[in-house]
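Peer 1: Coordinates only, no sequence provided:
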C-alpha cells in the first residue's frame, strides 16, 4: 500500500494545472487497472481529467478525487517520506491515501458487480466539471461511500456544512486622490461598507435558523495606483451553512445588499455551491459501518460533523444515502503538517471491504 501511495503522491496533481492532473489521472487509471483487473473510462471535461470504473448496474458509488491544493513543485519543500510510521507528502492525507485504501479494498472482494468507482480531478476547486456526473451516478445508487480523509482520531464524517460562494464587484469612479478626490466614487470605501454588512447577514441568519452559519470575506482587490480613487473593488465571500434553510436565507440577504456610497454600483455573482450533508443521510450507513468495525475488532467507530464540504454533499443532495470520511487517518489537510498514519491504512481498507460486502 505504501508503494502505491508513493506512486500517487509523487505524481503531483495541482487542481489548476490541467497537464499535471492529466498525468495523475493516468497513474490513477493504471493503478486501478492493476488492482481491479479492469480498464477505466477516462473523461476529460473542459480540460479536467476524471477516471471511472463501472461494474454491472451501479448500486454503490465509491467517490474520491486525485487533484490536490498543492501547487506543482511542492514536492521540493514537502517531499515524500515515511518516518516512524508517519507518511508525508503533498496530498497524502487529502486524499491519495484514501484512493489506495479503496483500490486495495476492492481488490480483496470476490466480485465488483454493482459498484461504480469515480475519481474526479476538480474537487478542490468546487467540482465544476464533475458535479453533473457525480449527481447522475448517485441518483442510480442506493449508497455512496466517500474516501475523503477522516475527521480527527479517525472519525467518520456524518455531517458536512453546505457551501455558497459569492463574488461582489463594486464599481465607482476614478479621480486624482490629491487634486480632486471629491469627483471620484471610492469603490474601496463602498466595499468596506459591504464587508460590515456581511457580518449582519451572518447574525441575521443565525438568529433565524440557529447556530453554525459563517459568512467570511476572503480575497479583496481594489485600486490601480496609490494616488487614484479606486474605480473598482472586488470581494470573494465564503459561506458555510448547517442546513438548507440557512443557505437560502443567506442567498436572499446577500442578493439584497445595497450600495451605501452615492454613485457606487454593486454586482453580485455566485450562489450556493454544495448543499449541506444532513446527518440523516448518513445514519443507516454509519450504523452498518459500526457493526462491521465491531466484527473486525476495530473498536467503536466515532462520527463527526465538519465545516468542510466534499462531493459527498452533492450525492446526499440528490437523495443518495452517503457516508463520508472513510479514507485515511491522519491530520493536516492543505497544511504543512499534512500526514497519514501508515498503520491505520490496512484496517480502514478492511473496513471498507466488509462494508461493501454488507451493502451488496
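Peer 2: Now that the structure is in, tell me what you want to look at. No experiment lies behind these values; they were computed from the predicted model shown.
Peer 1: Every contact and neighbour count from this point should use C-alpha atoms.
Peer 2: Noted.
Peer 1: what ranges do the strands span in the stretch 1-150 of the chain?
Peer 2: For the stretch 1-150 of the chain, strands defined by DSSP state E, counting those that start in this stretch occupy the ranges 41-45, 48-55, 60-65, 81-83, 86-88, 115-120, 143-146.
Peer 1: this is the comparison structure:
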C-alpha cells in the first residue's frame, strides 16, 4: 500500500494544470487496472481527465478525486516520505491515501458486480467539469461512499456544510488622487462598506434560519497606481451554510447588495456551488458501517459534522444516501504538515471492503 501511495503522490496533480491532471489520471488508471483487473474509462471534460470503472449495473458508488491544491514543484520542498509510522507528501491525506485504501479494499472482494468507481480531476476547484457526471452516476445508485480523508480521530463524516462562492466587483471612477480626488468615485472605499455589510448578512441569515452560517471575505484587490483614485475593486466571498434555507437566504442578500455611493455600480457573480450534506443522508449508512465494524473487530466508529465540502455534497443532493470520510486517517489537508498515519491504512481498507460487501 505504501508503494502505491508513493506512486500516486509522486505524480503531481495540481488542479489548475490539466496536463498534470491527465498524467495523474493515467497513474490512477494503471494502479486501478492492476488491483481491480479491469481498465477504466478515461473521461475528458473541459480539458480535465476523470477515471471511471463500472462493474455490471452500478448500485454502490465509490467516489474520490486525484487532483490536489499543491502547486507543481511541491515535491521539491515536500517530498514523499515515510518515517515513524507517518507518510508525508503533497496530497497524501487529501486524498491519495484514500484512493490507495479504496483500490486495495476492492481488490479483496470476491466480486465487484454492482460497483462503480469514479475518481475525478477537479474536486479541489469546485468540480465544474465533473458535477453532472457525479450526479448522474449517483442517481442510479443506492449508496455513495466517499473516500475523502477522515475527520480527526478517524471519524466518518456524516454532515457537511454547503458552499457558495461569489465575486463582488465595484465599478467606480478614476481621478488624480492629488489634483482632483473629489472627481473620482473610490471603488476601494465603496468595497469597504460591503465588506462590513457581510457580517450583517451573516447575522440576518442566522436570525432567519438558525446558527452555522459563515461568510468569509477572502481575496481582495483594488486600484492601479499609488496616485489614482481606484476605479475598480474586487472581492471574493466564501459562504458556508448548514441548510438549503440558509444557502437561499445568503444568495438573496448578497445579490441584493446596493451601492453606498450613488455613482458606484456593483456587479455580483457566482452563487451556490455545493448543497449541504444533511446528516439524514448518512445515518443509515453510518449505522451499517458501525454494525460491520463491530462484527469485524474494527472498533467503535465515530461520526463528525464538518465545514468543508466534498463531492459527497452532490451525491447527497440528488437523493443518494452518502457516507463520507472513509479515506485516510491523518491531518494537515492543504498544509505543510499534511500526513497519513500508515498503521491505519489496512484496517480502513478492511472496513471499506466489509461495508461494500454488505451493501452488495
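Peer 2: In hand now; what should we look at? Nothing here was measured: the structure is a model prediction, and the numbers come from that model.
Peer 1: how about the strands of the stretch 1-150 of the first structure in JSON lines, adding distance to residue 10 of the first structure and mean neighbour count?
Peer 2: Listed next are the strands of the stretch 1-150 of the first structure as JSON lines, based on distance: least, Cα to Cα, whole Å; neighbours: other Cα atoms under 10 Å:
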{"stretch": "strand 41-45", "distance to residue 10 of the first structure": "21", "mean neighbour count": "15"}
{"stretch": "strand 48-55", "distance to residue 10 of the first structure": "18", "mean neighbour count": "22"}
{"stretch": "strand 60-65", "distance to residue 10 of the first structure": "16", "mean neighbour count": "26"}
{"stretch": "strand 81-83", "distance to residue 10 of the first structure": "10", "mean neighbour count": "12"}
{"stretch": "strand 86-88", "distance to residue 10 of the first structure": "11", "mean neighbour count": "20"}
{"stretch": "strand 115-120", "distance to residue 10 of the first structure": "18", "mean neighbour count": "24"}
{"stretch": "strand 143-146", "distance to residue 10 of the first structure": "23", "mean neighbour count": "26"}
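Peer 1: Who are the contact partners of residue 355 of the first structure?
Peer 2: 288, 289, 292 (Cα atoms under 8 Å, 6 or more residues apart in numbering).
Peer 1: nearest to residue 68 of the first structure, of the residues you listed?
Peer 2: The shortest distance between residue 68 of the first structure and any of those, using Cα to Cα, involves residue 289 and amounts to 27.5 Å.
Peer 1: The nearest residue in space to the closest one that is not next to it in sequence: helix or strand, and which one exactly?
Peer 2: Distance criterion Cα to Cα, 6 or more residues apart in numbering; nearest residue to residue 289 of the first structure, sequence neighbours excluded, is residue 355 at 5.9 Å. Counting by DSSP states H and E, the secondary-structure element that holds residue 355 of the first structure is helix 344-359.
Peer 1: Over in the second structure, find the residue span that helix aligns onto.
Peer 2: Structural correspondence for helix 344-359 of the first structure: residues 344-359 of the second structure, per TM-score structural alignment.
Peer 1: Any buried residues in that stretch, and which?
Peer 2: Within stretch 344-359 of the second structure, the residues that qualify as buried are 344-345, 347-357, counting by 16 or more other Cα atoms under 10 Å.
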